[in-house]
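Participant: Got a predicted structure here, sequence first:
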Amino acid sequence: MFRCPGHCCPLRRVLLLTVLLSLWMEVTSGFVIQRIPESPAVGQNVTLKVTGVTGTIQGFSWYKGSGTDSRNQILFYSPSTNTQVPGPQYFSRASPLPDGSLQISDLVTSDRGNYTVQIQTDTQLQYTVSLPLPGPLPETLPAFAPVGVSPGRLMVALLVTALICL
């Protein structure tokens, strides 16, 4: 097995940097969801804005939670036919946009939590975003709700940490 002498090994640094840059490029080339506004409050409107989707969107579904369990589906939408099908978690303040985004009007504390979108293009894409809202937590949510971090920022943080540690 190859061993680098001491703490400093240029080959190890190059290999790690190559792997991290490859992962960063792969992650950031995909799509993301941005909250607009970034920190909405109860009573405001928010758009869970989908960006970075390549290809034609054939249809998409939004879910309340971190997965795509059909019991948690808010709605399905087909942009080409302008067809909306409500799911078990549908609420009238949620509106789909043709680009895959979800607009929620007049936020209430029970809107807090994770939202997952599943988009069908030539391939199937999926992304989860957190919607934090100020105020007391409802009893149905855990005391800690993770805040969404963009994959690009996460990879940059890992890359900087790796370079500092080497």
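Facilitator: Thanks, I have the structure now.
Participant: For the rest of this, base every contact and every neighbour count on C-alpha atoms.
Facilitator: Will do.
Participant: check which helix or strand covers Ala162.
Facilitator: Ala162 belongs to helix 151-165 when assigned by DSSP states H and E.
Participant: Comparison target, given below:
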Amino acid sequence: MLGIRWGGRTSGRRQSLEVRRIGALDRRKEAQKASILSSCFLLTHAQGRTGFFIKVEPEMLTEGQSVTLTPVGVDQNIFISCIWFRGTTDLRNKIFTYYRSPFPGQLNGPVFTDREAGGPDFSLRITDLRTNDSGTYILRVEGPLGSATKDTTLVVSGSAPLSAGVISRIVIGSLVALTLIGTLLCVFLCAWRLRNKTSTQDTSAPPFCENTPPSGQVKAESSSDPIYEVSGDRSCFILLSSEKII
């Protein structure tokens, strides 16, 4: 009787331990399932909130301008870093990686040209645009639960052509400048001719000598001898009378 009772107790304990072990395994499996479902839910939730697009400002681009590519609709609480690519997502085409936390900063890539800069909103700014900047730009945002990718295309045209208004202003300004230059030339030529004419008249006119006897004594020697007056430069002789200068 004792042996039977002891065997019954042992068997009951074994069954109880087995039940407990099975219960623990079931609870562990349930916890794992819950964790997987929670992760899947969070990942799905994150992916559902990454339907973003890239806004390009300004839309019309020409050489020498600056442009900003800003992602719109990115959850800043889920994603902590981003990578900008030019062309494809190959690492050889990486422009830079921008980190928001824990230490914000920018790590430049192989195709960085010193004209690109990132921002805390995962934006990309390019200054001094060139025609070879045209192409596809790809943004990949990354976080603990996954990543999301979006791309956009830039078209950079050459120097903007002059408008009709600008051309007309240039023509009018040129005509005004030519008119002023022509007027100044005419005034200069007229002044030069007038000055030349005056100097010519001065050199061709005979010098004027006053009909007065020079200072000094005048002696009449003979009525037949003429008298001449010498001008200041001693080159003008004018017959005055029958007297002559001593």
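Facilitator: That came in fine, so what should we check first? No experiment lies behind these values; they were computed from the predicted model shown.
Participant: what's the TM-score for these two chains?
Facilitator: Taking TM-score structural alignment, normalised by the length of structure 1 as the basis, the two superposed chains have a TM-score of 0.61; 110 aligned residues with a Cα RMSD of 2.2 Å.
Participant: sorry, back to before: can you pull the buried residues of the helix holding Ala162 of structure 1?
Facilitator: 151-152, 155, 159 (16 or more other Cα atoms under 10 Å).
Participant: Repeat that for stretch 122-137 of structure 1.
Facilitator: Residues of stretch 122-137 of structure 1 classed as buried by neighbour count (16+ other Cα under 10 Å): 126-133, 137.
Participant: nearest to Val14 of structure 1, of those?
Facilitator: Tyr127 (30.9 Å; Cα to Cα).
Participant: Now do the contacts for the closest one.
Facilitator: 31-33, 116-118 (Cα atoms under 8 Å, 6 or more residues apart in numbering).
Participant: 7 Å instead, please
Facilitator: By Cα atoms under 7 Å, 6 or more residues apart in numbering, the contact list for Tyr127 of structure 1 reads 32, 116-118.
Participant: For those, which entry has the maximal number of neighbours?
Facilitator: Neighbour counts for the contacts of Tyr127 of structure 1 (other Cα atoms under 10 Å) peak at Val117, which has 29 neighbours.
Participant: Quickly note the distance from the residue mapped onto that residue from structure 2 to Ser66 of structure 2.
Facilitator: Under the alignment (TM-score structural alignment), Val117 of structure 1 maps onto Leu139 of structure 2. Per Cα to Cα, to the nearest Å, Leu139 of structure 2 is found 18 Å from Ser66 of structure 2.
Participant: on that earlier part again, inside strands: which ones of the buried residues of stretch 122-137 of structure 1?
Facilitator: 126-131 (DSSP state E).
Participant: if I look at Ile172 of structure 2, how far off is Trp192 of structure 2?
Facilitator: Relative to Trp192 of structure 2, and taking Cα to Cα, Ile172 of structure 2 is found at 30 Å.
Participant: Tabulate the ones in strands among the buried residues of stretch 122-137 of structure 1 in CSV, adding columns for distance to Ser22 of structure 1.
Facilitator: As requested, those are exported to CSV (distance: Cα to Cα, whole Å):
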residue, distance to Ser22 of structure 1
Gln126, 20
Tyr127, 20
Thr128, 22
Val129, 23
Ser130, 26
Leu131, 29
